[in-house]
Each structure stands twice: as C-alpha cells, then as structure tokens.
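J.: Okay, sequence plus prediction incoming.
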Amino acid sequence: MRLDPDASGLRAALDDGPAAATILQRILDHLPILAAALPAADVELGRVDILTPTHRVLNGGTPSRLPDYPGVTLHELFRLQAWRTPDAPALVSDAVTVTYRELDHASSVLSRRLTNEVSPGDVVGVCSERSVELFVAIIAILKAGAAFVFLDPDVPAARLSQFVEVSRPRLVLVGPGSSGIPTTAPTTSLPSISGLLTAEPVAAPDVLVGPHSPAYVLFTSGSTGVPKAVLRSHRLHTSRVFLEQSIYGLGSEDRHLLKLPLSSRELFWPLATGGACVLVPPGAERDDQELLRIMRVHRVSVLSIVPSMLRVLAASTAFATLPALRHVFVGGETLHSDLESRVRSFGYEVHTTFTLTEADYVTHRSGPAPSSDGEVSNIGRPLDMRVYVCDDHGRRVPPGVTGEVWTGGPGLAEGYLHEPARTAERFVPNPFDDPQVPVLFRSGDLAQIRADGSFDYLGRRDLQVKIRGQRVEPTEVEHWIRSHPGVDNAAVVGYADLEQGAVLVAFVARTDDTTTERELREHLAEQVPGWMIPRHFTFVPRLPQMPNGKVDRVALRLPERERPGDLPPPTRPDDPRQTTLVGLWRRVLQLEQIGVDDDFFELGGDSLRLLLLRAAIQDELGVTIDAVHLLAATTVRAQAGLWGAAPAGSTHGVERARPSREDAARERDRRAALRRAHLDNDDERSLR
C-alpha cells in the first residue's frame, strides 16, 4: 500500500492481491476511531489507541468475567480429600504405597515438630532426592503455615549456595541424596515415613494461613548471574486445581506420574481429587524406558511432560501401547505439529498450556492446532486469566500484530522474593481499567492474536530461551564463562532446536589459545545445571560489536557442526556393527566426522540426545539397551560391544525390543474405540 498527499488529504493506493480487500476493510474500520480520537488527543499520533470493539474483546476481553474460586489452601484441599477417601492410595512407588490417611497422619506429625522452629510465612528449605519423605515434608511445611523451597541436590554446590542465599530459609530439612548444604540456617534430617507413621496421632497446627499466603519459592535463571526467586501463593495453585478439574473431572481411578517436587498437576491436583501420585525414582525422569515401564506397570493415566522428552518417548513403540494413559499435558517449550500429531494418533488426548514461572496456565489448548504458516506455536486461549498483547507503548494491538504478552489473574505469582524493585518493574498496575485484575505481569514473550481469539507464540523480545522446559538467561551463562581466567569475553546465543526447544552456542574470545572447550565445560559444570551448559563452543578472535560498543548478536551465526579441534583424528569403524552405529551417531549429533573412539558428550551430545540415540538403535537394530549401560559406554566401540557379547533376549544391558509397530497400530485402534465410548458415556464429575 502507498500513501500520497494531495490537495484533499491522503490518497491510498492498494496493490491488487488476495489480501487487498481484507487490508482495506481493516483500514476503514480503524479510521473512524482515529478521527474521533484526534481532536481530544494530547499525545503523539502513534500512541493513539485505535482498537475496534471487536478487537478489545479479543485482546484482553475474553473471558468477560473471571471465575471466583473458593478461598482455600493447598493443604486444606488435601485434608478434605483425606477425609473423603482415607484408605485410597495417595503416593505409590515400586517399593511402597502410602494411603491418604497415612499421608495426612505423617505430615501432621512432622508439621507439629516444625512449628517449634518456624512461624507462618517463613521459608523452609527441603534438600532431598525424590522420595515419599520429600512429599510428606512438603505437605507438612504447608500445614505449618510456611512456604517451602526445594533445594535440588543434583545442582552444583555453587548453584545450591545461591538458592540458599536468595531464599533465606529459616530451617532446612535434609534427606537422602543431599550433602554439605551451604547454609547458616539450622538443619535437621528428614524423618523416615515408617517413623512418622508409628508416632502418636496429632492434630495439624492451628495456624493462620489464607489463599494469598506464600506456598513455595520457584527459581528461574537471572541475567546477572544470580537466580531469581519467584514467590507463588496457595491461590495460584488451588485455582489451577479447580480450573482443570472443571474441565477434565479426574478422580480416584486416575494415576498421575510424579516427576517434579514443584508441580500443581503432578502433586496437588491428584491429592485434591482422590487420585494417586506415582513416584518416579531419582534419575528415572531422564530414562525413557524406565518411564515407560513405570507408566505401564502402575497404569498411569495422566502425564505432564515437556515436548523434548515427549519426543523421546513417542519414538518408542512401547509408548503407543500404554494400557491406561489418557491425558498428555505439554508445556515449557514449543510443541511442534509433527510431534502433536504423532501423539494424538496413538489415541491420547493432548493438551498444551502456556505457563510462565510468574504466571501459571496463561492460555490453554486441548484440540488440534489451527493451520498456520511457518513454525508458529498455537498456545490456545485464556480460560481464567486476563491476557493482553501490547506494543512498546503499552497499547493493545489488533489481531495479527505482534506484541508482548501482559497477563494477570488467579494464576499470577506474588512477585520476586526479597526484590521489591524488580517486582515493581515486572508486576505493574493494570492500565486497562479492570478491577478483577489489578496487577499484570509483563512477560517479555511475543505473541499474536488470531481472529478466532487464540494466540500464536512467536518467541521472546529479549535473549531468554527455554531448554528442556527450563528458562535460561544466556547472559547468566556468559557471566560464568567470563569468570574463567582464560576467557576475555563471551556471548551466548540460543538457537531453535526441534528436540529440546533451544540449544545454547557460546562464542568465546580467549586470553590465549591454551584454554580448551573441555576446560570451559568443566568450569561451567561446577557453577550451573547441565541444561545451562552450551551445546557448542566457538572460539573467535574477538566478538563483533555495534557502533555503540555492544555485542552485535545479529552477526553471531550458528556455526556449522564441526569436530572439536582438541580431539584426535577420528578412528574408522572396524566392522558393520560399528559402521551402523557411526551412522546413527551422525544422525543424532548432526556431525559428519565421528570416530569409534570418540566420546559422545565431547562431540556435543547430552542426556536427551543419548536417549534419542537409544531410540534410533532400537528402531534400526531391534534391540533395547538400558540407559545406565549406554551412559557407561560413551564411544561407538564400547556401544558395539554392549550387545555383541550379550545373548539374544538378555536383560543385562540389552534385550530384544518387545512391541512391534503392528502391535502399536492395533493398540491405537483399540484406544481410539475406547475413547469414543468414553465420550459417549461421559458423566460430569465435580471436585470431590
């Protein structure tokens, strides 16, 4: 379109094309609003709000009235369910089953002990590997009126020290898998479940806690090298329980896979509705075959997972034949259409949610995504959150225009712990005159609204990326790379990756040529979790700069995958088995030069790609290799020996793959028929 001034004003010339009529109509729709605003406007023309009434409904006006949820706490919902179904299983593992009555009793005993040392509103740390005792402690802390912070024993000690420093716990409970907690706060050992169950019954503490009281602290990456601590309230999660239960009506027959200590869907939802939480043993969350075994044996019906791990599971034919799985909830990364279609073809329901650390369940989609051009991700529409898409001036934009997501409502966090200035910067007063939602979170995420009211996610306005569902600030990774004495400067860039959302690439200017990629990886491993270590390191003489002196990140391009320069020349395969494996390595690592004595991780592999390699081996060779054995055999030569010495059908390291693709196809047809029958006889169930 061209605009030319003439004696009567502006003359618009619109090129003829398939979208010409639509564009012209949109201009005509907005012109009267602009004309009416001009006489009274005391602002620049570019700041005038010209949304039509229809656009105002789509952008921030849906739903028109937000739900008013009951004002209860998370532990109150659990106690009500324990009263209804005391003998039903609440926590289930291969080794033990804990009923609702037992979980209520054990958590009340521990909460009474905690009240001798903590007060309502205090933060209590829990450092333990995943166990029944960990989840007893979480409920006990809530019953004591405190907020819990999970101190992951698997993260590096330096990172754990930051968690403690930022959250300032009054007390730290220490369980299995933890050692040397860096804190000046008092510490005490987690009591065993058997010891708590044999204690005399006691009433839960009578403490003053409400829906807006803090429930727990959740960490996310910070751009300054220090993680941010997000404070989440009881209301944030009880509202999610009521919302999802009103949609899906789950109950006592459902089994939820429990992989995370901080999850509304995996822990609090089932414990409020009579379901059972099936505990994943420590480390098994990274083992696709073990996850499939657990879901099969314990008849898991509800799975929450990030797309990168779902892709690994879906690569196995065993995933299509799970006997009880019905619901697959996906979030944390972009859900690509090929993966979604594949999982739906197995007869499973797929639900995707757009969730932030600071705001939960912002949008939701259950049905298939609408068709779109390019690799955009449709994240559905808001159900009980107010969601706006705004330009740089804070004005709402029309459908089809990219803007930043601002959101508020019952799923909004309380802010950043001990950081009022940062909270005020990101949690802002609602400028759109909605008394239901007085505060909005400026997310930094970019989106467009479709004409049907659904949202397309388009990435970030800053450098932040998500890797395996974890939010990462590349500038924080840069901070730790620069702390190495052999580094002069560094820039870290996130690039889209089909398998795990994004990958990090580090561009490093060294002080001299002696610093190696291996040294930098080892240095980072002492400071940050594995998902924050870049996949690739590229050494450059200097980082490109813009005229203002800042790093020109646009000039940093994803390097061609090359063999690390500090490795010896690749050794050729000796036999057909090794040759086949080298080909599979090339496919998974996207690297051509691979030798039989190269280490998988030194070539840029990671734990997720190791699982993808195992899936490729199963498809190509018809064998299944235990993850623990594959992890111990990180060269082609070692992997070729895994099944070369094992007899067919052996369960030591290697066994023949069980379900065939024909079995999977038959199971898909059976599940589709069952699903149709379930829909025909669906009864409405409420929160029990």
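T.: Looks like it arrived, so ask away.
J.: going forward, measure contacts between C-alpha atoms and count neighbours the same way
T.: Will do.
J.: Who are the contact partners of residue 559?
T.: By C-alpha atoms under 8 Å, 6 or more residues apart in numbering, the residues touching residue 559 are residue 538.
J.: what's the spacing between it and residue 505?
T.: Distance of residue 559 to residue 505, given as C-alpha to C-alpha, to the nearest Å: 8 Å.
J.: Residue 431 belongs to a helix?
T.: No: assigned with DSSP: H, G, I helix; E, B strand; the rest coil, residue 431 falls outside any helix and is coil.
J.: for it, what are its contacts?
T.: Contacts of residue 431 (C-alpha under 8 Å, 6+ apart): none.
J.: From residue 37, how far off is it?
T.: Residue 431 is 18 Å from residue 37, by C-alpha to C-alpha.
J.: With residue 172 instead?
T.: In terms of C-alpha to C-alpha, residue 172 sits 59 Å off from residue 37.
J.: A further structure is provided below for comparison with the first:
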Amino acid sequence: MTPTMASSPAVPELREAFVFPASYAQRRLWFLHQFESASPVYNIPSPIRLGFTLNVEALRKSLDELVRRHESLRTTFTAVDGEPMQVVAPSRQVTLDLTDLRSMPAAQRESEAQRLAAFDAQRPFSLSEGPLLRVSLVTLAEADHVLLVTMHHIVSDGWSMGVFLRELGALYNAFSAGWPSPLPEPRLQYADYSHWQRELLRGDVYTRHLEYWRTQLAGAPPRLELPTDRVRPLMQAHRGAGHLVTLDADLHDGLRALGQRAGATPFMVMLAAFDVLLYRTTGQEDLVVGTPIANRGRPELEGLIGFFVNTLVLRTQLSGALGFQDVLARVREVTLGAYAHQDIPFEKLVEELQPERNLGSNPLFQVMFSFQSAERPQGGASPGGPEAPRVPTTTSKFDLTLSVAEAPRGGAFALFEYDTELFEAETVTRMGSHFLALLHAIVRAPAQPISRLPLLGDEERRRLLVEWNDTTVSREEPGFLHRVIVAQAARTPEAVALMAGLERVTYRELVSRANQLARFLGRHGVGPEVRVGVCMERSPELLVALLGILQAGGAYVPLDPEYPSDRLAFMLEDSAPAVLITQARLAPTLPVSRARVLRVDTEWAEVACEQDSDPALPVHPGQLAYVIYTSGSTGRPKGAMNTHAGIANRLAWMRQTYRLDARDRMLHKTPTSFDVSITELFWPLMTGATVVIARPGGHRDPGYLIDLMAAERVTAAHFVPSMLRVLLEHRGVERCEALRQVIISGEAVTPDLEARFHARFRAELHNLYGPTEAAVEVSAWTCPPSGSGGRVPIGKPIHNTRLFILDATLEPVPVGLPGELFIGGIGVGRGYLGRPELTAERFIPDPFSTEPGQRLYRTGDRARFRADGNIDFLGRLDDQEKIRGFRIELGEVEAALRSHPRVRHAAVMAREVTPGDKRLVAYVVAGPGEDLPGELRRHLSRTLPEHMVPTAFVALDALPLLPNGKLDRRALPIPGEFDTATRTAYVAPRGAVEEKLAHVFAELLGRARVGVHDNFFELGGHSLLATRVVSRIHDTYRVEVPLRRLFETPTVEALAKVVEEQGSTPVASAIPRLERDTELADVAHLSDAEVSAMLEELAARGELAK
C-alpha cells in the first residue's frame, strides 16, 4: 500500500528530450552495473502462459506500441564525465524471438520451456547498448505458449510489470480483432517524474524529510549480524537461491485477525513477525530492515513504466520482555513514520548519512522485507492460460530477503531469498521452519514475551541438550595428575623428563625432588586447600615446585615475575599463600607478603634433607589444584579456582585423544600464569615424553623458538594463533620438521592460518577452546588438511563435558543461531577466590542436570551449533577481548587509564589491523600536558601486564556519544599508527601521476589539497564521485581502471600504482564530441535547474529528438 503524497505538487509535463540525467534510483543501479556488468541480479523476469491460439503479428504490433508509448522501454544509458545520463531513442522495434518446441516429444516440452525461461532470466543486459526489454515466445502446442518478458530494473519495477501486462493484454485483444489501440496516450513520461523528483527535493521539503531520517537512524547498527555459514566475502557476488514456506489458511487468517484487532495491516503483522525472527536469530535488539514501496502516491504516475520504486529503511528497537502485540505497535509506528517521509530516495539518504561502506554488504540495511497482498496482484492479469513456468531464484540482492505473498484462495507463501556466498540451504530451511513455529506461537500467545516464544521442536531440543552432550567416560586410573606422573616415573625412571639447555632431568630425579619438596611444604603447613605462590622463571626447578605442591596436597598460585609490582602485590594479598616459592634473583623484586618465602635454588639444601619417598597423601577429586588469575572487569584480577577432578579429566582426555609416547618432545614456553602451561608441562609427563623448556623470555622470540624446536627435534607444541602466524612467516620454520602435533587455542583461528599451516607442515593441527574457569579447554576440533571451510569451528565437547548454547532466558537456541556458550560437567571450576557475588553470577545452577549441586559456567562467548553438532565461536558478548591469546577485560584497562590524574574519560577498543591481528587502542579525554602517550604507557606499565597496555593512544576533545548517552564506538577514529589511509600528516604527491590524481581527488571532493595517503571515501567520496574519478583517469591516461579497483585502492598512492602498471599515456585533450553533445559535456556539474534549462534550449534549437 502506498500512501498518497497529498502535500506534493503535481508532476509537470516536460518537453521530451533525447538526453537527460538519470534519476537517483537509476544512478545507483548504473553504478552497481559498473561493478558487475555481466550480472543478472537486477533482471526482472516475468514468464506468461498463453493458453490459446496466438496471433503472432498482433503480439508484435502490441509490443511495438508498448515501446512507443513508454520512453523507458527505449532508453539506454551513457556517462558524461562519470555521471549517468538517460538516452531515449526516437523509436525502437521489439525483437520477438520465436522458439517452436512442437517437434520435441510432448513429455520434454515443459522441462525445455522451464530451461529456456531460466536461461532468459539469467542473460545480462547492456545498459549502454540496450534494449533493456527482451521478449521471447516459446510455443509448446498450437494453443499453448510461454511469453518470456524480461526487463532490467533500471527501466522498470514490479508495478511497471503489471502495467506492461495489462496494456499488452488490452492492445493484443484490440489488434487481433482489427481495432485501434483502446489506450489513451500517456500524458507524462519517466523523464517528467525524474525532473519533478529533483525539484521536489529542494528547500524545506527535503530538509524536513532528511531531518526525520537523520533522527530515526542516528546510532543505528551498521550491520545486522546474521549468523552466516561462511565468512563474508570482500565483495558481494549476488549469487542466490530461494526457500519457499507455505502458511496455511488457518494460520494466515489468525495473523490477519491479530492485525485487525491492533489496527495494523497484514504487512505490519508479517514485518513484526520477521523482526522477532531476526531478533531471535541474531540477539540484536536494534534491527534495521529495508522494504520496497511503490512510490506512486500521485494518480498520474500509476500508469507509467519506469523505475519508481523506492526503498524505506525501517528501524525497530525491541527487547525480549515485549509481547508480540507491543512489537506490532512499534512496527506500526515506525512504518507510518516512514510512509510520511518516503519522498527522499534511498540513494540520497545513503549519500547524506554517509554510513559505513564496503563492497561486501549493502549500506544501512542488509535484510529486505516485501509483502504482496491478495487484493492487488503485482503483475496484473495476463492474457490467459495455465500456470507459467517458475523461474528459479539464482540471485540475491541482499544477505536475506523475505517476500510474503498472500494467496488469492487463502493462506500465503513466504519466500526466503538468500545469498549463497553466506548461507547453506539447510540453514535457510531451518530458518523457514523456525519462522513457521514462531507464527503459530504468535497466534496462540500474542502477549507472551518474544524471548520465550518457542522456535524448537521436541526432536531438535533433545538433540541439543542430550545427544550432542553424550560424553560420559569412566576412568579406572587415579584421577589426579600428579599421581599419573608418579606412576609414569615408576615405569620409566631413567627416561629424560625435562630438557633445559644442557641440563637433563630424568623422571626419577623429577619425582624424587618433588617428593622432597612436598614433605618440606607439609612441615610448613601446606595441605589440602592451602595455597602456595610460585613466582619463578622457566626452569626445571619450576616443574619440581608445581609437582611438589600437588604432592603435598596443596594448590599452586602462579605469579608471573614479569608482572608489575602492584599487580603481584594484589595477587599475593588476595590469594594469601602460606608459602611463596621463588628464585634468589627474583626474591628482592617481590612485594612484601605474609608468606614464608622459599628460594628454591639457593635454599635447596634445606629441602634436600627431606626423604625422597612418595608421601602418597590422600586427595579428594573436588580438592583445589590451582588458582590462576585472569583479567577482571572491575579493574582488579580475579582468581579462578580449579579442582583436581577437572584438570585430571582434561589431561586424561588429551592423553587418550592425542597420543604421545617416549619418543615425543613437547615445547614448554607459556608462562605458568596462563593455564595452557598445564598442557605443556603435565600432558607429556603423563605419557613418558620429554618437556623441552624454553629459556626465560624466549616465548616472545620466534627465531629462538624455531631454533630450539629444530635443534631439540620437538614433536608437539602449543601456540596461540597470532604467534603461530608469526612463526609461519619466519624464515627457517621449515627446519621444525619433527613437529607432528600442534595445539592452538586462546584466539579464534582463521581459515587462512589453517591453510598456511598445512602448506608448511604435515603435522596435525588441533583447535581447542576453553576458559581458565573450566580446566583449560572443553572442546576440540582437528583441522583437516583440506580446510575447515569458511569458519574454523571449536569442535565438540571433550569427555565428561557438556556444552549448551542458550539465550538470555537460559533456553537452548536452535541449530545455526547464536547464543551464549555455557559449560557443564566435571571441568567446571569452583568459582573465583574470595568473590562469592561474582561466582554466583558466572557459575549458575545447571537447569538441565538431575544431579544436585551441578553448575554451569557462563562464558560470555557467542557461539552456535552447526548441523553436525560442532560449534562455531562467534566472539565475545561483552567488552572482553583476547589479544595474542590473552583474555582482557577492556573495563580493567579503562579503569587503569582513568586512575591517571590527567585522564578525565577513557575508552578502549580492540581493532583488527590485519585478519587475525588485533591490537588495543586507548581513547582518552585528558588535561593539558606533553607526551601523553608516553606518560600513559608508563602509568599503565606499573599496574598492567605488557599485553594489556594499548598499542596506540588517541587524544580526543570528547568521547562520541549516541543519543541515548552511550559511547558511540563506531565513531572512534582509527589511529594513524595502524592505517596509512587515515594519517593526518600531509604527504605531497611525488610524481606526475600522483600529482594528477591528487588534483582530481581534491577537485571532486572540494578540498584544497589531498595527500598521497588520504582515503578517497573517508574524505567524503561516494560511489558516483568514484565513477567520475575513473572517467577522469580514462580521459587523461587512456587506461581502463575498473571501478572496483578504486574501492580496493582508494588512496592516491595506491591508485597511481594501478595506473602506472597499466601503462599510462597522457592525453593532450579529450576526444571532441559531436556538436549536439558538446553542451552536454559538463552537465554533471550543473544544477538540476540548469540541466533542465539547457535541455529545453537544445530542444528549442531542434538539436534533441522530439
């Protein structure tokens, strides 16, 4: 339904002109065509079945008359200085292609007609050569034909197709009977509308409409984060498919009745339901959806053929507590407001609002919704016959489009058109099922909170909760990791357990020393639940200390000697260890504490007096094994407590799954303050393998690590993905030929890293996932050499572990949809030391367990199930990030920044410099002073570890805020240290090509000067200005630079290299135009009024076709 534009002036008739500017909507499609001229994505196919004996000549005559009546059907497009112009041919006959299938067997004709219809729909048009209307007649029998009518969207739309078919029927009936045309001459043409639209968008009317949209879309999310099956490509290919869902008459009637009670149209009801589906699919409460509107509010436009349709941007803000009736009321309000301000073309809206642009998605919205009522069929009545062949959906303009069409006899059809570069067919099929389930739930309980409307069937619910969590494994061996190592030492006492430089420690020596230390610690009060601090550099003594603490029944608390003194002081006070084990060279630097300090190197003689026999102290599975501190959002770290049962289960699973033996050597390089060190130290010692210990600080030196792994023939290692990426790029990594197993965890793994690894090594690559709060890792995926696809999953739960993906109401989300990942099972830790409130918040009662006391750990991570039960990691729910594998609460860094006396406000973001390379950026509002970045770095280094100190500091006058007062993170600038395209320092052009391009950029952008590193689009360039840049390059250098190259290389420096690579030849002057075109050469620079005046003058002189 199109509201009438009562306040708009009538559309005046213009003098017919040969050339005139393209409309705003046409400019957008012309621009898109420059990217993909061979794409059929904007074809409008309409096959018509004709069930009668056909008069072909009357059909030809009818088509010719249609083209005569409507200028749009004889329009092509050209560019003047990069600006698209419409060119109307004085006349044009339609070429009617004839295909006769009557010689084929009758059984094959239908499928052949279907094939021809699909083929015709895919044939691209040439906008410059035309025609942009294509008609073919396929004859199946004497009284059975299919008329294939295909137009390009740039000259037509859905309404226009209805006009075309109605007029075709009327003309054919008249001409076949020998009568003249019964249709009155159209008073207006598309050119009149185009000019009227330009004039309408001037002054107060335009300003009023624009202000509405600025307010309505302020702070809107740049993208609807649909859970895609593949990583979004850099550029849309517009390949698509469709999935059709049928709404039966009862369901459809129930929805209509619901809308009538609320004073809402069926369009509004279905849009509101679609919004709820998107909310449940993405978890986003702020939704932006596009919808087409016929844009023919004035009666004089109703009978024209042309590209009139406009796109409205409908933003709805929801919450899970709202009932569907409340959502419907909001959608109704938003829709009516958009109708009232529909006169601004979508293209002008994009140009004015300057949303974030990229070639991989549509600006402002990526999801479209359309609705077709049964009362007014879009295509009009065809000249008769049985059903026409269906044209399969093979393109998609957006990520997802839902088109709902009411059926004339009741019920409705919902077509999900989707981008096959993003979604698998199974995903959209499930989405259709969820939509149907949601619609039934809405009819049954329209007042129920939308977060609780069911999407799952019983079978899918059981699969998610039970079948995919069937991981129970019973173990006969001792459930304590130190006992397993003692047992291994008894089997292979003289095997080398530890290697550190030239030092070798056998299993017997390791266990003997650990036993002595255990007895020593026991005499100093260490036993069950007693914590022992360990602040040591990597060395064999470190392993002795950890094993000795566990043998004594205590729990170790690792303290990184590289941490700032203030942080170590807090951790010592918070954990209150009975004993602090360290080394003589570190002891003077440690904060004062109440712990008994043992310098394990210089005071070992006292320990050596103890017996070296196994103390064999009893240990309970739920007993505390270690406490590891992680970043805290309040500005102070929190100690995660883990039990013997949890870590023993984790290592027993690893021992069984990734087998090591006495021939293997495992690299130990991770500081013990990170739980991955447990894997590096204890996994190999449970199997008889050897631990190769890297020197202190060596974990930061990729060259040293490569040398060490190569020299010591290391066969197994762990890396965070960012470090693995550095190693793979390092010369000499191929010398690590003994590697056969590599574990990666701590960050998301990208497909390109997976591919690079397999290109370098024959080793296995295992992607593990897990938080410190749940015994290191809880899921695993083995990366196949052939690749994991568009996203590398984190796999399935390990033994005795359950993984749930839940929504905000703790209900399981359907397969493929994102939710928060929760962990259950034996690996879940005891909580945070001395933080009962935080423990209660993050460790919640398990609603799916029948065992009393079972808990789930809420990770704060977004994830989703794949159809096969593997899990995709989708990022953090909150401001927590992982940098180089280290988990960081951004709030802790912000709190540390704000503690500086000069800092008034602070915000921290993790920005991705290159794929897989994230860095912290601090934005501060600070008082006057010099060298603020250096001062802040020094300040933070006193309280935060190195990986939590931002790489870049940006001083701002104020933090950007949204209308609701929240921080507008999108508006925080990219610092110059990261992106040369946004450097503020001006760099002058350094050659003739750069000078010319800088001049072109500056002229088109209205700037005094442009440097070689300035980004065209960040300086205000947009798509149509980009076409003018390309046009100037062609005119100057006689080289064809594809439009997409400017998007890929948007700086003067980068674009100059493209021009130079193609071999530039400066042109003295442009090729002269014919006299009639000369005055059109600079039309793109003229105002709309000047263009109109110029065209009228040329027409008056007889230089334009009438």
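T.: Happy to help now that I have it. Predicted model only: the values in this text are computed from it and were never measured.
J.: Do you know the score for how well these two fit?
T.: Here the TM-score for the pair of chains, by TM-score structural alignment, normalised by the length of structure 1, is 0.76; 571 aligned residues with a C-alpha RMSD of 3.4 Å.
J.: where do the contact lists of residue 559 and residue 505 of structure 1 overlap?
T.: What both residue 559 of structure 1 and residue 505 touch, as defined by C-alpha under 8 Å, 6+ apart, is the set residue 538.
J.: What lines up with residue 996 of structure 2 in structure 1?
T.: Using TM-score structural alignment, residue 996 of structure 2 lacks an equivalent in structure 1.
J.: Over to residue 806 of structure 2?
T.: In structure 1, residue 806 of structure 2 lands on residue 390 (TM-score structural alignment).
J.: Contact partners for that match?
T.: 396-397, 403-406 are the contacts of residue 390 of structure 1 under C-alpha under 8 Å, 6+ apart.
J.: which one of those is nearest residue 313 of structure 1?
T.: The nearest member of these to residue 313 of structure 1, counting by C-alpha to C-alpha, is residue 405 at 31.4 Å.
J.: before we move on, what SS does the closest one have?
T.: strand.
J.: wait, it sits on residue 388?
T.: Yes: contact criterion C-alpha atoms under 8 Å: residue 405 of structure 1 and residue 388 qualify, at 5.7 Å.
J.: So these two - more neighbours on which side?
T.: Each of residue 405 of structure 1 and residue 388 has its neighbours counted (other C-alpha atoms under 10 Å); residue 388 has more, 28 against 24.
J.: With structure 2 overlaid, how far apart is the host helix or strand of the more buried one on average?
T.: Here residue 388 of structure 1, judged by DSSP states H and E, is contained in strand 386-390. Aligned to structure 2 and superposed, strand 386-390 of structure 1 gives a mean residue distance of 0.9 Å (mean C-alpha distance after the TM-score superposition for structure 1).
J.: Tell me the counterpart of residue 287 of structure 2 in structure 1.
T.: Looks like residue 287 of structure 2 stays unaligned there (TM-score structural alignment).
J.: Give the next helix or strand downstream of the helix or strand where residue 287 of structure 2 lies.
T.: Using DSSP H and E, residue 287 of structure 2 sits within strand 286-293. Using DSSP H and E, the helix or strand that follows strand 286-293 of structure 2 in sequence is strand 310-317.
J.: From the rest of the structure, what touches the helix or strand just after that following strand?
T.: Sequence order places helix 324-340 as the next helix or strand after strand 310-317 of structure 2, per DSSP H and E. Residues outside helix 324-340 of structure 2 that contact it (C-alpha under 8 Å, 6+ apart): 2-3, 262, 264, 268-269, 271-273, 312-316, 318, 442, 446-450.
J.: follow-up on the earlier one: now for the nearest residue to the match of residue 806 of structure 2 once chain neighbours are set aside: which residues touch it?
T.: Counting by C-alpha to C-alpha, 6 or more residues apart in numbering, the nearest residue to residue 390 of structure 1 once its immediate chain neighbours are dropped is residue 396, at 4.3 Å. By C-alpha under 8 Å, 6+ apart, the residues touching residue 396 of structure 1 are 49, 51, 56, 59, 388-390.
J.: From residue 188 of structure 1, how far out is residue 396 of structure 1?
T.: For residue 396 of structure 1 relative to residue 188 of structure 1 (C-alpha to C-alpha), the value is 51 Å.
J.: before we move on, the earlier item: which of the contacts of residue 396 of structure 1 show up in structure 2 as well?
T.: Listed in the original numbering, the contacts of residue 396 of structure 1 still in contact in structure 2 are 56, 59, 388-390 (both residues aligned by TM-score structural alignment, their matches' C-alpha atoms under 8 Å).
J.: what secondary structure does residue 79 of structure 1 sit in?
T.: Under three-state DSSP, residue 79 of structure 1 comes out as helix.
J.: Give me the neighbour count for it.
T.: Residue 79 of structure 1: 20 neighbours (other C-alpha under 10 Å).
J.: Distance check, the counterpart of residue 711 of structure 2 in structure 1 against residue 347 of structure 1.
T.: Matched across to structure 1, residue 711 of structure 2 falls on residue 297, judged by TM-score structural alignment. Distance of residue 297 of structure 1 to residue 347 of structure 1, given as C-alpha to C-alpha: 19 Å.
J.: swap in residue 477 of structure 1?
T.: Taking C-alpha to C-alpha, one finds residue 477 of structure 1 at 41 Å from residue 347 of structure 1.
J.: So which of those two has more stuff around it?
T.: residue 477 (27 against 23).
J.: Looking at the alignment, what corresponds to the more buried one in structure 2?
T.: Checking TM-score structural alignment: residue 477 of structure 1 goes with residue 893.
J.: With structure 1 overlaid, report how far the helix or strand encompassing that match is off on average.
T.: According to DSSP H and E, residue 893 of structure 2 maps onto helix 890-898. Its matched residues in structure 1 lie on average 0.9 Å from helix 890-898 of structure 2 after superposition (mean C-alpha distance after the TM-score superposition for structure 1).
J.: Can you work out which other helices and strands pack against the top helix by length along structure 1?
T.: Longest helix in structure 1 by number of residues (criterion: DSSP state H): helix 661-680. Here helix 661-680 of structure 1 touches no other helix or strand, going by 3 or more C-alpha pairs under 8 Å, 6 or more residues apart in numbering; DSSP states H and E.
J.: which part of structure 2 lines up with that helix?
T.: Mapped onto structure 2 using TM-score structural alignment, helix 661-680 of structure 1 spans no residues at all.
J.: same thing with stretch 401-417 of structure 1?
T.: Against structure 2, stretch 401-417 of structure 1 falls on residues 817-833 (TM-score structural alignment).
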